[in-house]
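[1] coords please:
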Amino acid sequence: MKKKVTEDHPKKERKVTSGPIRDKERTKARMIAAVGKVIQKKGYHALNGPNIALECGLNKALIWNYFGGLDQLVEAYLTQKDFWQIGDKGVLEQMISNPNDIDVALVNELLKSQLNTFLKDKTKQKIIHWGLGEKTKALKNIADRREVLGEELFKHFDPKFENSETDIRATLALLVSGIYYLALQAKSTGSTFCGIDINTEEGKTRIEKTVEKILKQAFADID
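    Presented below is the predicted three-dimensional model:
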């Protein structure tokens, strides 16, 4: 005998797993993922409508319907892969929302994460190579947003070092760019740099310890 649905036992609503909005978001996610697959398989020079459509099995017209164009689709992918906007976001948010927590350990944790991420993530390596070799609207927009985030951080760094002899912006610029180059060079050529092989745990540890030492010297000026 079927149970009668009463006010005390209302019928449960079925969870909606499909529909125009959900289907659109799934389709957009497939297209964004396809950008990464094309980069991995063929390189960023192969990023065009037909290749992306072929990779995700969808009509290339959807690129313009859902994103407004190829540049916007590529930018959506780059945003998802950008370390400074996505990777280790917890540390960045902690710095911005709790500036009093900014210390050597927190900054060192962020740079250590940057090094390990770019040593492991081949797609991020290719994106940095791409940014160094070409000028595109999508890459510029990502770089500009990265700088906006950087300024948010430096709003809290600058007052700490106001009366210090340490130029914290220049110090971090050298450390961040140095980490980029060491990681890319090690993975692109497999060679050493100054006799240090950061493809090995011993070499990577030497770099990490030196970065931490430089940061400690910089922050010692404000103690």
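[2] For the rest of this, base every contact and every neighbour count on C-alpha atoms.
    Fine.
[3] quick one: K124 from L215, how far?
    25 Å (C-alpha to C-alpha, to the nearest Å).
[4] meant to ask about E109, not that
    Per C-alpha to C-alpha, E109 is found 11 Å from L215.
[5] out of those two, which sits in the busier spot?
    L215 (20 against 14; other C-alpha atoms under 10 Å).
[6] So which residues of the chain form helices?
    Applying DSSP state H to the chain gives helices spanning 20-42, 49-56, 61-67, 70-81, 89-97, 104-120, 122-133, 137-160, 168-189, 201-220.
[7] From the contact counts, what lies against the first one?
    The reference is to helix 20-42. Contacts defined by 3 or more C-alpha pairs under 8 Å, 6 or more residues apart in numbering; DSSP states H and E place helix 20-42 against helix 49-56, helix 70-81, helix 122-133.
[8] quick one more, to check against the first:
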Amino acid sequence: MDAEAPSTLQGLITEVLKNQYKYFLSEREMQRLILWEISANSPLMKSIHNARESNGQAMLEMTDPHFKDKKVNFRAIAALLVGGIYYTILHTQFNGGMFCDLDISTQEGQNEMLTAIEEIVGWAFKD
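    Down below sits the predicted model:
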């Protein structure tokens, strides 16, 4: 990816995160795997986590040139977005109800979450 094309990189990162949200929302087995990963000390889950981190690292390295010498730490923003995706979905799928007055069991609530992902990534690249 060309470091001089942040709008293209921004679009790629946005789509990856939005697709992660959609996938995680629809895949109950993946939800259970993440619950297992964060709640048990398991060599298998650690190896899966490390593999996922390695894949994510490659994507984050693509953002490094854009954020070099800027006050935005995109890795921290990405961590909060990914953690937020996991937590809001797990919370609402396993406990039901609303989260911050959003019902992500509805298309409207899901669209609000996807829009927020796009806005946050956009703010990071704009700053």
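[9] Turn the helices and strands packed on helix 20-42 of structure 1 into a markdown table, columns for distance to S188 of structure 1.
    A markdown table is the format used below for the helices and strands packed on helix 20-42 of structure 1 (distance: least, C-alpha to C-alpha, whole Å):
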| stretch | distance to S188 of structure 1 |
| --- | --- |
| helix 49-56 | 25 |
| helix 70-81 | 19 |
| helix 122-133 | 9 |
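[10] closest to F157 of structure 1 out of these?
    Closest of the helices and strands packed on helix 20-42 of structure 1 to F157 of structure 1 is helix 70-81, at 24.8 Å (criterion: C-alpha to C-alpha).
[11] give me the stretch of structure 2 that that closest one matches.
    Mapped onto structure 2 using TM-score structural alignment, helix 70-81 of structure 1 spans no residues at all.
[12] report the angle between the axes of that helix and helix 49-56?
    Using axes from the mean of the first three to the mean of the last three C-alpha atoms, to 10 degrees, the direction of helix 70-81 of structure 1 lies 50 degrees away from that of helix 49-56.
[13] Can you give me the buried ones in helix 70-81 of structure 1?
    Of all the residues in helix 70-81 of structure 1, those buried under the rule 16 or more other C-alpha atoms under 10 Å are 70-79, 81.
[14] excluding its backbone neighbours, what's nearest the residue positioned nearest the centre of structure 2?
    Using C-alpha atoms, centre = their mean, the residue of structure 2 that lies closest to the mean C-alpha position is V82, 2.8 Å off. In space, and not counting its chain neighbours, V82 of structure 2 is closest to L17: 7.4 Å by C-alpha to C-alpha, 6 or more residues apart in numbering.
[15] how about that neighbour, what's its partner in structure 1?
    Checking TM-score structural alignment: L17 of structure 2 goes with L111.
[16] I'd like the distance between that match and R206 of structure 1.
    14 Å.
[17] neighbour-wise, which of the two wins?
    Remark: of L111 of structure 1 and R206, L111 carries more neighbours, 19 against 13, as counted by other C-alpha under 10 Å.
[18] now, which of the buried residues of helix 70-81 of structure 1 sits nearest T27 of structure 1?
    Distances from T27 of structure 1 to the buried residues of helix 70-81 of structure 1, taken by C-alpha to C-alpha, are shortest for L73, at 12.1 Å.
[19] List the contacts of that closest one.
    Listed by C-alpha atoms under 8 Å, 6 or more residues apart in numbering, the contact set of L73 of structure 1 reads 31-32, 63, 67.
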